[in-house]
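Engineer: quick one, what's the 3D model for this:
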Amino acid sequence: MRYLIATLTAAAILAPVAAFAGPVCTTEAKDKWMTEDAMKAKVTEMGYQKIKTFKVSGSCYEIYGYTKDNRKAEVYFNPVTGAVVKSEID
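Structural biologist: Okay, here's the model as predicted:
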């Protein structure tokens, strides 16, 4: 019974942490990643604009900015290929 209570308690504590974790974008080492400048250029080519934040987030490049049709965007990119892994567009 104690084991069950401990397991349920751990799950309750860790569940909210998992909800805030970003996606896994790559398992490649950072020396295989595009440079930040190259990724910024690719993001611009993809039509994202008014980038307020560009950062490394876990295994991703992440931006906060706007789409080409001026919609607010939070986007996670694979730092090796530049592909969009996850996006939230308002």
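
Engineer: please count neighbours and contacts with C-alpha atoms only from this point.
Structural biologist: OK.

Engineer: which SS class is residue 44?
Structural biologist: Reduced to three states with DSSP: H, G, I helix; E, B strand; the rest coil, the structure at residue 44 is helix.

Engineer: so what's the residue count around it?
Structural biologist: 15 (other Cα atoms under 10 Å).

Engineer: likewise residue 64?
Structural biologist: Neighbour count of residue 64, defined by other Cα under 10 Å: 19.

Engineer: so who does it touch?
Structural biologist: Applying Cα atoms under 8 Å, 6 or more residues apart in numbering to residue 64 gives the contacts 51, 52, 53, 54, 72, 73, 74, 75.

Engineer: second input sequence below; structure requested for side-by-side comparison:
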Amino acid sequence: MPFLLAALLAALAALSPPVLSAPALAAEGSCTAAPRERWMSREAIERRAGEAGYREIDMVAVEGSCYALHGRTVDHLNAEILMNPMTGDVMHAETYR
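Structural biologist: Predicted structure coming up:
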């Protein structure tokens, strides 16, 4: 019986999606493999953050292969945002008061 249970668990693990999702990878600072000279400018990434609902961006920095921004939401919550520097997509965001 233990062998059958082990085989069943192994089969389920093989069919499961990867453990790390895109936000989890972004939290590690891994957004792109592209060289920095091909990244969007800081001004362009700030515009994309505004389009995504983040206002009053007061910090843009590089974290790993992502842009890390600090700003506020339209609801005036503080926000820490990781964005893909090639696409401007929000990879991970956290808000707090």
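
Engineer: among the contacts of residue 64 of the first structure, which ones are in strands?
Structural biologist: 51, 52, 53, 54, 72, 73, 74, 75 (DSSP state E).

Engineer: please check the contacts of residue 64 of the first structure and keep the buried ones.
Structural biologist: With burial judged by 16 or more other Cα atoms under 10 Å, the buried subset of the contacts of residue 64 of the first structure is 51, 54, 72, 73, 74, 75.

Engineer: aligned partner of the second one in the second structure?
Structural biologist: Spelled out, it's residue 54 of the first structure. Under the alignment (TM-score structural alignment), residue 54 of the first structure maps onto residue 60 of the second structure.

Engineer: quick one: the strands in the second structure?
Structural biologist: Going by DSSP E, the second structure shows strands at 54-63, 66-73, 78-83, 90-96.

Engineer: what span of the first structure lines up against the third one?
Structural biologist: The alignment of strand 78-83 of the second structure onto the first structure (TM-score structural alignment) spans residues 72-77.

Engineer: who's in contact with that stretch?
Structural biologist: 23, 25, 60-67, 83-90.

Engineer: state the number of residues packed around residue 46 of the first structure.
Structural biologist: Neighbourhood size, residue 46 of the first structure [other Cα under 10 Å]: 14.

Engineer: how close does it get to residue 82 of the first structure?
Structural biologist: 10 Å (Cα to Cα, to the nearest Å).

Engineer: what's the biggest helix in the second structure, counting residues?
Structural biologist: helix 2-15 (DSSP state H).

Engineer: what sits closest to the residue sitting nearest the centre point of the first structure if chain neighbours are left out?
Structural biologist: Most central in the first structure under Cα atoms, centre = their mean is residue 76, positioned 3.5 Å from the mean C-alpha point. Sequence neighbours aside, residue 62 is the residue nearest to residue 76 of the first structure in space, at 4.5 Å (criterion: Cα to Cα, 6 or more residues apart in numbering).
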